[in-house]
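Trainee: sequence first, predicted coordinates after that:
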Amino acid sequence: MKFNVGSTDRVLRIIAGLVLIGLAASGTVGVWGYIGVVPLLTGLFKFCPAYALFGLSTCPLEKK
């Protein structure tokens, strides 16, 4: 699997995911907040299926 999520994008996804899950767990936003699992997992695995589908990547280009 080729990585397509860069470092800044990765950090933002992990933070957003944790915040959403935390808000859902505390009852602040309701059950829909558990959608935070998606950005959390894409940040942890450095791979986003939506990016792959559209041919996008936030990873820096590798030098040859």
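Mentor: Looks like it arrived, so ask away.

Trainee: contacts and neighbour counts: CA atoms only from here.
Mentor: Noted.

Trainee: and the helices in this structure?
Mentor: Counting by DSSP state H, one finds helices in the chain at the ranges 7-25, 37-45, 49-54.

Trainee: and here's the other structure:
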Amino acid sequence: MFKTNVGSLDRGVRIVAGIALLALAASGHIGAWGWLGIVPLLTGVFRFCPAYLPFGLSTCALKKP
């Protein structure tokens, strides 16, 4: 449905950061804002970031012709 715009390194960072935020929120180390970790987790899993669209950004590797 959507074109992939999250590259491999970006994807890994998003997934790790999302899991870390969710774990910290679940364990009570940080407040409710930690539950926003679901956003980077989902954008990493689905390899699509809607915030990149208005700027035409993509962290995917360029394909060689």
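Mentor: Right, received. Where do you want to start? Values in this document were obtained by computation on a predicted structure and should not be read as measured data.

Trainee: adding mean neighbour count and distance to Val31 of structure 1, write the helices of structure 1 out as CSV.
Mentor: Formatted as CSV, those follow (neighbours: other CA atoms under 10 Å; distance: least, CA to CA, whole Å):
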stretch, mean neighbour count, distance to Val31 of structure 1
helix 7-25, 18, 6
helix 37-45, 18, 12
helix 49-54, 11, 23
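
Trainee: TSV for those helices, including distance to Lys64 of structure 1?
Mentor: Formatted as TSV, the helices of structure 1 follow (distance: least, CA to CA, whole Å):
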stretch	distance to Lys64 of structure 1
helix 7-25	20
helix 37-45	24
helix 49-54	22
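
Trainee: out of the ones you listed, flag the one nearest Lys63 of structure 1.
Mentor: Among those, the nearest to Lys63 of structure 1 by CA to CA is helix 7-25 (16.9 Å).

Trainee: mean per-residue distance, the closest one versus structure 2.
Mentor: For helix 7-25 of structure 1, the mean deviation from structure 2 after alignment is 0.2 Å (mean CA distance after the TM-score superposition for structure 1).

Trainee: how far off centre is that helix?
Mentor: Between the centre of helix 7-25 of structure 1 and the centre of its chain there are 7 Å (CA atoms, centre = their mean, to the nearest Å).
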